[in-house]
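# Provided below are the primary sequence and the corresponding predicted coordinates.
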Amino acid sequence: MYSVKSAVYPGSFDPFTNGHLDIVERSIRFVDTLTIAVLKNTSKKSLFSPDERVEIIQEVLKDYPQVKVQTFEGLLVDFCRAHNTRIVIRGLRAVSDFDYEHAIFLMNRKLLPDLETIFLMAASDNSFISSTIVKEVAHFGGNIADQVPAIVLERMKKVHGNHG
């Protein structure tokens, strides 16, 4: 039997934003253990390597002992099977996210019928934040200080110069 007290929050997290942090903080209200599963996605151009993302997220969440962070590649359902969990947490920023997330939900349920997905709507002040937009704004010198944790901002400054 698998534990219903654990969940997986998958994503690329490149970079980890305040929107991601909000989903983590809200998730740990109702699960005992949350594993942030950082996808090794070779088809996306990444700002940080998967190992760097794990390191950054671990630093951001160092005061959250119930959160684990690790990388994965391949199918999420295989990761869930291997980690004996059947709960997936996903954040939704807007209605436009729903179609994509619903298709993934349906495929995951087809591959692992007892997998459940819990969708958390983004808080209004985080609803516009996406890692892609944050990277783009930082690249062109815009201020992203309100969109990412301080640790992420410092790491991004090393990549993009002293913007933020």
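Alright, I've got the coordinates. Numbers count the residues shown, from 1 in each chain.
# every contact and neighbour count from this point should use C-alpha atoms.
Will do.
# for the residue lying closest to Leu111 once chain neighbours are set aside, the count of nearby residues, please.
Spatial nearest neighbour of Leu111, chain neighbours left out: Val77 (7.0 Å); criterion: Cα to Cα, 6 or more residues apart in numbering. The tally of other residues near Val77 (other Cα atoms under 10 Å) stands at 20.
# what ranges do the helices span in the protein?
Secondary structure of the chain (DSSP state H): helices at 18-27, 50-60, 76-82, 95-111, 131-139, 150-160.
# hmm, back to that, I'd assumed Asn108 was in contact with the residue nearest to Leu111.
Yes. Proximity of Val77 to Asn108 meets the contact threshold set by Cα atoms under 8 Å, at 6.4 Å.
# please compare the first structure with the one that follows:
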Amino acid sequence: MKKVIYAGTFDPITHGHVDIIKRALKMFSHVVVAVAESPRKNTLFTLDERIEMVEEVFKGEANITVKGFSGLLVDFVKEEQSTTLIRGLRTTMDFEYELGLSTMYQKLMPEIESLFLPPNEKYAFLSSTIVREVALHGGDVSDFVHPYIADKLGEKL
């Protein structure tokens, strides 16, 4: 079984993230969604809340596992006995940032590979930050996130 890791803060998980995960399942037999603690990002939702939300979105999907982690992503990848990361890229700024990260990952774990997936065109503009901003100002986020996530945003804000 070939397992791939898709890591992020998922604060909250959006339809764009879901699209990347589902597309990754076309290439790999199992996707581990690695929810990063990321204390410096000052997330809206706690790590446990974000894990629970991602689990709810993928409830019943046997080939998707959701796990939280803190520390270095390469250490998590080693623990999961994988060597492959999926990374989503929306913009050239994302590419520059992710290229730098993937170079560092290979320095720390030479056998690791990063695969970059552009978003589906309808999600090219979508980010967790944008969704949080829209929700914060009372906007309708139902086109951007799973209904459960929209409800959680409403409760939180």
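Structure received. None of the values given here were measured: they were computed from a predicted structure.
# and for Val77 and Asn108 of structure 1, which residues touch both?
Common neighbours of Val77 of structure 1 and Asn108 (criterion: Cα atoms under 8 Å, 6 or more residues apart in numbering): Leu115.
# which one of the helices of structure 1 lies nearest to Val8 of structure 1?
helix 76-82 (7.4 Å; Cα to Cα).
# what are the buried residues along that closest one?
By neighbour count with 16 or more other Cα atoms under 10 Å, helix 76-82 of structure 1 contains the buried residues 76-77, 79-80.
# closest one to Ser3 of structure 1 out of the residues you listed, please.
Closest approach to Ser3 of structure 1 among these (Cα to Cα): Cys80, at 11.1 Å.
# residue contacts, the aligned residue in structure 2 for that closest one?
When structure 2 is aligned by TM-score structural alignment, Cys80 of structure 1 is paired with Val77. Contacts for Val77 of structure 2 (Cα under 8 Å, 6+ apart) come out as 5, 83-84.
# would you turn these into TSV with neighbour count and distance to Leu115 of structure 2?
Formatted as TSV, these follow (neighbours: other Cα atoms under 10 Å; distance: Cα to Cα, whole Å):
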residue	neighbour count	distance to Leu115 of structure 2
Ile5	26	10
Thr83	18	11
Thr84	18	7
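# closest one to Leu136 of structure 2 out of those, please.
Ile5 (30.2 Å).
# ok, the contacts of Val77 of structure 2 vs Tyr148 of structure 2, which is closest?
Using Cα to Cα, Ile5 comes nearest to Tyr148 of structure 2 of the contacts of Val77 of structure 2, at 23.6 Å.
# check whether the closest one really touches Ala36, as I assumed.
No. Assessed by Cα under 8 Å, Ile5 of structure 2 is found out of contact with Ala36, at 11.8 Å.
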